[in-house]
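Participant: Structure for this input, please:
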Amino acid sequence: MNNIDEMSVNAIRVLSADAIQKANSGHPGLPLGAAPMAYELWANHMKFNPANPDWVDRDRFILSGGHGSMLLYSLLHLFGIGNLSLDDIKNFRQFGSLTAGHPEYGHTVGVEATTGPLGQGMAMAVGMAMAEAHLASVFNKDDYKVVDHYTYVLGGDGCMMEGISSECFSLAGTLGLNKLIVFYDSNNISIEGSTDIAFTEDVVTRFKAFGFQTLEVEDGTDLKAIGKAIEEAKADTTRPTLIKVNTLIGFGCPAKQGKASAHGEPLGVDNVAALKENINWPSKEDFFVPEEVYDNYKKIGEEKAKAEEEWNKLFADYCAKYPEMKELWDKYFNGADLSELFDSEEYWAKGEKAEATRATSGSILNLIKTKMPNLIGGSADLAPSNKTNMKDAGDFSKENYAGSNLHFGVREQAMAAIGNGLALHGGLKAFVATFFVFSDYVKPMARLTSLMKLPLTFVFTHDSIGVGEDGPTHEPIEQLAAFRSMPGISVFRPADRTETAAAWMHAVSSTNEPTALVLTRQNLPQLAGSSKEALKGGYVLEDSTKETPDAIIIASGSEVSLAVEAKASLAADGIDVRVVSMPSMDVFDAQSDEYKESVLPKAVRNRVAVEALSDFGWYKYVGLDGEVVSMKGFGASGPAKTLFEHFGFTTENVVNTVKKVVNR
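Facilitator: Next up, the predicted model:
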């Protein structure tokens, strides 16, 4: 290691230690130990332009061990990416700072993904690598490799322990994603101490079984050895690569290195001073970085900018030679114009017969695919049940990266995070799918989808006790309430074809939030009153004849038709009700006060909600005077019709509940 390289590595260590000490909060262990591999990668192997962090053909770097965020912030500052200033470094972990405790996508320029929950960054990296492979297969021509970049991800023992990493890397090996390079920061320390107390497996052998090339760097401070491993990883054109780099947590701090105490707490003022002395740092001043180090990073950055200049020339020639591909590129990266589809009678055509909304969703998905070539997605081994297979779109595989149908296998956790990676990469409109009850495996990843404001679509089918014979293990009850409670995601539970079309329109039109479609297994009737008003989340499906209704029945999904039947029965008894369909609570809540009042007037306090799931969340609409016909426990095994009757989802029970409310 020459002196300027050594000083450049140590600058990462010093900035990290000082920022964490000033904040009196953070994780110095990873930045101190992993600084050499990060510097070697960024300075000598990674393709990017500091002046244009969003360059489409840049290499991606994801810090899966997000607790080590100061490693990433130090690199961004030293390379001048996004103008992350020294004051930003000094404000690490402070309210409103650009240097949050864990990296946040969209908040700090240069952060490719929001990471924190261990392992998720690993799976998002797999999604990015899949996106690169797919886009390369679509757009690259002869000598014009306009999509040609690597995805690098760095994590430690914690990421390797989390089950999601096994799911995603098993798939990555199966798919032969050779442009995925995983750095394993192996320091044998976790919060509770040595990893030997809970983690003694041979990670390298596990990755060999996954189908990875595996390399090991014995000394994590040896830049040449790290660089050699990176080039060897790139040379393998058939497999992804794991590079295990053996490091010393808290490297350079005499009292802390190699100890669990280096992981998740500031080093202490005296220990920071001892660190600087031990690594021969030229000053004990806080946040001091020599100008020669800044100059080195600037020089490297200027050299790297040439890669984009060359790509811009290549892309200009490509567009001139293949104008039809330039047109397709714009559809992928700027968004296809779907206005003609969404204005068409075909899209909004009423269904002619009873049909499960999962089946309706499948037909609408295929209709959208004809106008949206960059639509990509799949299911956790449930496409025939989720109805998410796109006709004539091909299957994404090691032999055919051009395919748009993704097969995740029985890996819901990896699927959801890979979906995030696909959305983060850019150029693709992604969806993922499974049974609604298995959304419990999806939710932690969906939470990051919402935090990052990614327009990923979740297709959840088999939405209630209508699952029937599979029984309570497969019948969702509390899942809808859980997703409705999540900020920043639109949740649609449509009642028929029209409402399903509205839900998909909302989903694929979104640019800054995810959408969850919650769909039935069983057939539902087509409703005469359903309309595009479903795009407002809630609307009057059938109105009363009175200016002020005697009562309002609110329902979603499969229970809307039940509400319509109850209205007809109540009319015979002289009770005039309004039926409100509520496919999406959050979309309805976002409407104007005037609109919400027009649908649910405050003067009408006689209200009944009907939904074959948990009642959690419904009382904000029915109030203290209302009632909710809902599930009060788990389901049972039996034919769907029998279960609906047993649990009270009948016209008679809804009618009696309305009468109870009206006659109080």
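Participant: use CA for all of it now, contacts and neighbours both
Facilitator: Will do.
Participant: I'd say Val579 and Pro549 touch.
Facilitator: No - Val579 is beyond contact range of Pro549, at 9.9 Å (criterion: C-alpha atoms under 8 Å).
Participant: Which of these two has more residues huddled nearby?
Facilitator: Val579 (27 against 19; other C-alpha atoms under 10 Å).
Participant: Can you give the contact residues for the strand or helix carrying the more buried one?
Facilitator: Taking DSSP states H and E as the definition, Val579 sits inside strand 577-581. Residues external to strand 577-581 that are found in contact with it (C-alpha atoms under 8 Å, 6 or more residues apart in numbering): 495, 534, 538-544, 549-556, 560, 563-564, 567, 570-571, 599.
Participant: Relative to Phe333, how far out is Lys326?
Facilitator: According to C-alpha to C-alpha, to the nearest Å, Lys326 and Phe333 sit 10 Å apart.
Participant: ok, these two, which is more surrounded?
Facilitator: Lys326 (17 against 14).
Participant: Tell me the spacing between that one and Glu310.
Facilitator: Applying C-alpha to C-alpha to Lys326 and Glu310 gives a distance of 18 Å.
Participant: before we move on, what about Tyr144?
Facilitator: In terms of C-alpha to C-alpha, Tyr144 sits 12 Å off from Glu310.
Participant: out of those two, which sits in the more crowded spot?
Facilitator: Tyr144 (14 against 10).
Participant: thought that one was touching Asn312?
Facilitator: No - judged on C-alpha under 8 Å, Tyr144 makes no contact with Asn312 at a distance of 11.6 Å.
Participant: ok now stretch 449-459, how far from the chain's centre?
Facilitator: Relative to the centre of its chain, stretch 449-459 is centred 5 Å away, using C-alpha atoms, centre = their mean, to the nearest Å.
Participant: those helices in the stretch 1-150 of the chain, which residues are they?
Facilitator: Listed in chain order, the helices of the stretch 1-150 of the chain (DSSP state H, counting those that start in this stretch) span 3-23, 29-44, 69-79, 86-90, 120-139.
Participant: what about Ala603, how many residues close to it?
Facilitator: 9.
Participant: another one to check against the first:
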Amino acid sequence: MVAEIDVLSINTIRTLAPDVVQKANSGHPGAPMGCAPMAHTLFAKFIKANPSAPTWINRDRFVLSNGHACALLYIMLHLTGHNISLEDLKQFRQLNSKTPGHPEANHGVTGIEVSTGPLGQGISNAVGLAIAEAHAAATFNRPGFDLIDNYTYVICGDGCLQEGVQAEAASVAGHLQLGKLIVLYDDNHIQIDGDTALGFTEDVNKRFEAYGWHTQVIADGDKDFDGIEAAIEAAKKVTDKPSIIKIRTTIGFGSKNQGEEKVHGAPLGEQDIVNVKSLFGFNPENKFFIPEEVKAYYAEIQKKGVEAYDAWNALFAKYAAAYPDLAAEFTRRVAGELPAGLKEALPRYTPADPAVATRKLSENVLNKIAPILPELIGGSADLTGSNLTRWKGAVDFQPDSTGLGTYAGRYLRFGVREHGMSAICNGIHAYGAHIPFGATFFNFISYGLGAVRLSALSHHQVLYIMTHDSIGLGEDGPTHQPIETLAEIRALPNILSFRPADGNETSGAYLTALQNKTRPSVLILTRQNLPHLVGSTVEKVAFGGYVLQDVEGKADIVLVATGSEVAIAVDTAAELAKLSIKSRVVSFPCWELFDEQSQEYKESVFPEGVPVLSIEAMSTYGWEKWAHASIGINTFGASAPAKDLYKKFGLTPDQIAPKAKKLVDFYAGRTPEYKLRHAF
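Facilitator: Model (predicted):
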């Protein structure tokens, strides 16, 4: 039976949440009040964690998918001893506070596993967390040594279950039989527009049953505390299916407007808070009040977490004695250290080597590094044969019962689910000890852009391996040819976009992406074959741009290009030489890294007073930062063989050279505006 201290704790949360939102005069009080029973039950009865060791790999993970209810999460983190103080709660939604308007992972607050707020992302990230747990357990656990055995718990709302990304991820989770994933669905029937009956009348549990989930229902989530606890216990006993527990709650429980959209996204008001506190037996005059009994109760919960952590460390010491090599590998992966010999294993090429598509060169890299980088895990959105992401000897990540693979496998079959794939990859990285990748055609990264954006915001080291990067994919036509896509990616903060020109640059792109541990990378690769270029190197990719080929004395023009157009720039330089025009060729595989170089280095690549012409089979948007003129594509593509398309869009040396000459002539006798302005 539920104890009085549990009731008091739940009511403390129900009264504290309105204070947090009211002080900010902004936020969502209703969901925290309605979800208080399930949140308390999870943190008090189930979640195993140690706030003094917040990155402990075997902690249980908690994801608040309906991130607008973050006052609830911040309160729970405060009660459980994470680094959110009562003063931090009072600074909710204020500048530079630890308690922003939606939870942000990797921004200084412990206990926030993933960034949520964009609905559907959190529950989808949780699928990745559960995949990572299953893989780590299958890789490292040995009889008598269950180093990895944590659960992933989620609270989500109606909004999360309406977003398409969760349907993709939930389908994957059911197929993969992720039994340690448990979702508590806050079925409060309210969204911003009003009752969910206006647009959301499906039977959620039946849908999840069809996905292969275990389902339960709690009819009274406001008062049936015992029922919530029993349902979670029952879910834990189902080891071959993820679980969802539909819990009928009242949004804003205790408010005069409980059960209405009015309590969803606005403060209750001082008078209603007085009513709420009076209803639950609290002094209305006390703000941000936590009874001493509740503090003491949660202090005991913290002690249990410390005991679990200490017991795990003792287990690991015995494990290290029994399996020293495995323990060393486990320690390396948890620490995020790259293995020795990674750079040396990368393929390198000379101009004498045959022309190869960079997607194939990417496969060559994967074949070299996958055996020595066991934390690399990922797959393709049903395009394995086109993306070339499955290395030799790869084993699929699948339930053992299917006969299709094993949880120790590292190749994920995401299916045609680009958005879900990207969100799942975020969760895999958030777990720790893994470097995830997801692959599709570059055009279709736009399907997953919501999750890609959160990769960047949350500092997740996800590798997005994107092939068929331009009109060079040919006959599939404009529906598949990315024109604006690279500009979209370049506009995102804290992300690296690599468009390598040949084999050395492809190897360099992988090396640099793997060395950048706090931001995602997009590797943008060709379908068509490209020659290996004189002057290309693995190492110079880390500079973002570099002089590939130069002339004696001062150049008349700089030709700068990325990817497949670098070879075209080289050939254009040869055409210009026939006209006695001296051209420097700059390969520019990563804008973002070049932008981070010193001003001196930038000026060494783009000398002052020399006009710059960019060449890229993409939108010219953004090139004005680097070039005085640009050759690219500002319309949609067309369906034809690649060679014909490059000719149609003016991306051949014989068509570029006259334009380059015009640029040189235009600036003859005048000084081009210097493009590389100092950043302030």
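Participant: What helices and strands are in contact with the helix with the most length in the second structure?
Facilitator: For the second structure, the helix that runs over the most residues, judged by DSSP state H, is helix 292-322. When contacts are defined as 3 or more C-alpha pairs under 8 Å, 6 or more residues apart in numbering; DSSP states H and E, helix 292-322 of the second structure sits against helix 4-24, helix 324-335.
Participant: what's the matching range in the second structure for the strand holding Val579 of the first structure?
Facilitator: Aligned by TM-score structural alignment, strand 577-581 of the first structure falls on residues 583-587 of the second structure.
Participant: do the same with stretch 423-437 of the first structure
Facilitator: So stretch 423-437 of the first structure sits over residues 429-443 in the second structure, by TM-score structural alignment.
Participant: Distance from that stretch to the middle of the chain?
Facilitator: The answer for stretch 429-443 of the second structure is 8 Å, by C-alpha atoms, centre = their mean.
Participant: now swap in stretch 208-218 of the second structure and tell me
Facilitator: 27 Å.
Participant: Return the set of buried residues in it.
Facilitator: 208, 211-218 (16 or more other C-alpha atoms under 10 Å).
Participant: quick one, strands of the stretch 551-680 of the second structure?
Facilitator: 557-561, 583-587, 612-615, 629-631 (DSSP state E, counting those that start in this stretch).
Participant: Mind reading off the mean deviation between the second one and the first structure?
Facilitator: Which is strand 583-587 of the second structure. Comparison of strand 583-587 of the second structure with the first structure after fitting gives an average deviation of 0.6 Å (mean C-alpha distance after the TM-score superposition for the first structure).
Participant: How about the third one?
Facilitator: For strand 612-615 of the second structure, the mean distance to aligned residues of the first structure following superposition is 0.8 Å (mean C-alpha distance after the TM-score superposition for the first structure).
Participant: so that strand corresponds to what in the first structure?
Facilitator: Under TM-score structural alignment, the match for strand 612-615 of the second structure is residues 607-610.
Participant: hmm, back to that, single out the most deeply packed of the helices and strands packed on helix 292-322 of the second structure.
Facilitator: Of all those, helix 4-24 has the most neighbours on average by mean count of other C-alpha atoms under 10 Å, namely a mean of 23.
Participant: With the first structure overlaid, how far apart is that helix on average?
Facilitator: Looks like 1.0 Å for helix 4-24 of the second structure (mean C-alpha distance after the TM-score superposition for the first structure).
Participant: Output the residue interval of the first structure matched by that helix.
Facilitator: Going by TM-score structural alignment: helix 4-24 of the second structure matches residues 3-23.
Participant: re earlier: can you give the distance from the match of strand 577-581 of the first structure to the centre of its chain?
Facilitator: Worked out by C-alpha atoms, centre = their mean, stretch 583-587 of the second structure lies 34 Å from the chain centre.
Participant: just stretch 497-511 of the first structure next, same as before
Facilitator: 19 Å.
Participant: same thing with stretch 96-111 of the first structure?
Facilitator: For stretch 96-111 of the first structure, the distance to the chain centre is 17 Å (C-alpha atoms, centre = their mean).
Participant: Same check on stretch 27-34 of the second structure?
Facilitator: The answer for stretch 27-34 of the second structure is 27 Å, by C-alpha atoms, centre = their mean.
Participant: check contacts around Ala513 of the second structure.
Facilitator: 463, 496, 520-521.
Participant: which one of those residues is nearest Ile112 of the second structure?
Facilitator: Distances from Ile112 of the second structure to the contacts of Ala513 of the second structure, taken as C-alpha to C-alpha, are shortest for Pro520 (19.1 Å).
Participant: Give the aligned equivalent of the closest one in the first structure.
Facilitator: Using TM-score structural alignment, Pro520 of the second structure lines up with Pro514 in the first structure.
Participant: In this structure its match contacts Leu451, no?
Facilitator: No - taking contacts as C-alpha under 8 Å, Pro514 of the first structure lies outside contact range of Leu451: 9.8 Å.
Participant: how about the nearest residue to Gly265 of the second structure, chain neighbours excluded?
Facilitator: His28 (4.3 Å; C-alpha to C-alpha, 6 or more residues apart in numbering).
Participant: Tell me, how many residues neighbour that neighbour?
Facilitator: Neighbour number of His28 of the second structure under other C-alpha under 10 Å is 28.
Participant: do you know how far it is from Val21 of the second structure?
Facilitator: From His28 of the second structure over to Val21 of the second structure (counting by C-alpha to C-alpha), the distance is 7 Å.
Participant: what sits in contact with each of those two?
Facilitator: Counting by C-alpha under 8 Å, 6+ apart, the residues touching both His28 of the second structure and Val21 are 71, 266-267.
Participant: quick one, what contacts Ser619 of the second structure?
Facilitator: Ser619 of the second structure neighbours (C-alpha under 8 Å, 6+ apart): 483-484, 486-487, 632-635.
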